[in-house]
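1. Can you look at this prediction? I've put the sequence above it.
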Amino acid sequence: MRNDVSHILFSEEDIANRIMVLGDAITRDYADKADDGIVLVTVLRGGAIFMADLARAIRLPVEIDFMAVSSYGSGMKSSGVVRILKDLSSSIEGKHVIVVEDIIDSGLTLSYLLKNLSARNPASIEVAALLRKKTESQSDVRSIYTGFECPDEFIVGYGLDYQERYRNLPYIAVLSSEHNE
């Protein structure tokens, strides 16, 4: 698989160090809210690896929950149509929700998800994104916990995929152009 990437953007060590920083910030910011309940919500499948590591870096009791949302299909561009394939297992009403996102790309899916979750009356809702792409057409989505800004290239690894492959790479890399056409 290493031959399928053109170059590594963020190493395994870079990612681990940045997640510790994010976990420390969340621990500090939510220390007085833990009794109300903190729920980490991620969208399967891409965000699962990041959420597992981030949950371990937060030194407070947290619940975790998952959604499956479709907007990409098997292509490389968002379709603009968002469908919930798997909803949350528990209520988030009155709880502090942190949406754990692998990458903010167009922001369309995340915007939809935030609106949907806000309608369920959480005490608060914020976003923790491992990556934020630098794109001009990105939706205005606020992420107060952001790991890295990345170029507007097709990236894989650490949960991010191309046609369901490369999620298990321990780093984040740009996919070679001959593999993403």
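-> That came through, no problem. Residues are numbered from 1 along each chain as shown.

2. rest of the way, CA atoms for contacts and neighbours
-> OK.

3. what's the strand or helix carrying residue 132 in contact with?
-> Element membership for residue 132, per DSSP states H and E: strand 124-133. Contacts to strand 124-133, defined as CA atoms under 8 Å, 6 or more residues apart in numbering, come from residues 50, 94-105, 114, 118, 142-152.

4. Helices of the chain, start to end?
-> 12-30, 48-57, 108-118 (DSSP state H).

5. Take this one as well and set it beside the first:
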Amino acid sequence: MPDLTLVLDKETIARKVAGVARDISRDYRESELILIGVLKGAFVFLADLMRRLSLEHVTVDFVRLASYGADAHSCGTVCLLNDIAIDVRNKDVLIVEDILDTGLTVAFLKEHLLQFHPRSVKLCAFIDKEERRQVALAPDYTCHRVDKGFLVGYGLDYAEGYRHLPEVYHLKL
């Protein structure tokens, strides 16, 4: 049996997602917002987040990036596996990420998206974990901050496992 310790239960997750959705809805009430989800981890959070937004115009797209592989540590190189398919020129873009850890993936993606000339690019991270941050980057919106630990559940994985868990756990490796 894996050693799992509960970090966020379902009710806490729902409350935190609703709070961030209110903030985003307030800040983008006059915009055509494009949510860019980072696969695979962010799909659960993005689905819950977008259903809680009270905006008239929201579009969703996804990118797929790789930096971890099957290991628990980033290899430091980010690869773009699948790019966006919609036009973001002169639109407000919100990157939706499961966890902001080293910051390398998000920094890479932000620079990549700027090539398409959006009006703005901001970041919404479900989890902000500064323990291993390698770039000066902070989320514009975040649901939860942790100091350290390896988290799984609610889309977060370890070697493609544990994503299906409805709550967030610390996995003792």
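-> On my side now, so go ahead. Just so you know, these numbers come straight off a predicted model, no measurement behind them.

6. Show me the one of the helices of structure 1 that comes nearest residue 159 of structure 1.
-> helix 48-57 (5.7 Å; CA to CA).

7. can you pull the buried residues of the closest one?
-> If you call a residue buried by 16 or more other CA atoms under 10 Å, then helix 48-57 of structure 1 has these buried ones: 48, 49, 50, 51, 54, 55, 57.

8. residues contacting the third one?
-> With contacts defined as CA under 8 Å, 6+ apart, the neighbours of residue 50 of structure 1 are 100, 101, 102, 130, 158, 159.

9. can you count the residues close to whatever residue of structure 2 lines up with residue 128 of structure 1?
-> Residue 128 of structure 1 maps onto residue 124 in structure 2 when the alignment is built from TM-score structural alignment. When counting by other CA atoms under 10 Å, one arrives at 27 neighbours for residue 124 of structure 2.

10. and if you look at residue 105 of structure 1?
-> Counted with other CA under 10 Å, residue 105 of structure 1 comes out at 20.

11. and it, what does it touch?
-> 132, 133, 135, 138.

12. rerun that using 10 Å as the cut-off
-> Applying CA atoms under 10 Å, 6 or more residues apart in numbering, we find residue 105 of structure 1 in contact with 77, 78, 131, 132, 133, 134, 135, 137, 138, 139, 150, 152.

13. Can you tell me how far the alignment partner in structure 2 of residue 27 of structure 1 is from residue 79 of structure 2?
-> Matched by TM-score structural alignment, residue 27 of structure 1 corresponds to residue 25 in structure 2. To residue 79 of structure 2, residue 25 of structure 2 is 31 Å away according to CA to CA, to the nearest Å.

14. Residue 69 of structure 1 is nearest to which of the helices of structure 1?
-> Of the helices of structure 1, the one closest to residue 69 of structure 1 (CA to CA) turns out to be helix 108-118, at 7.9 Å.
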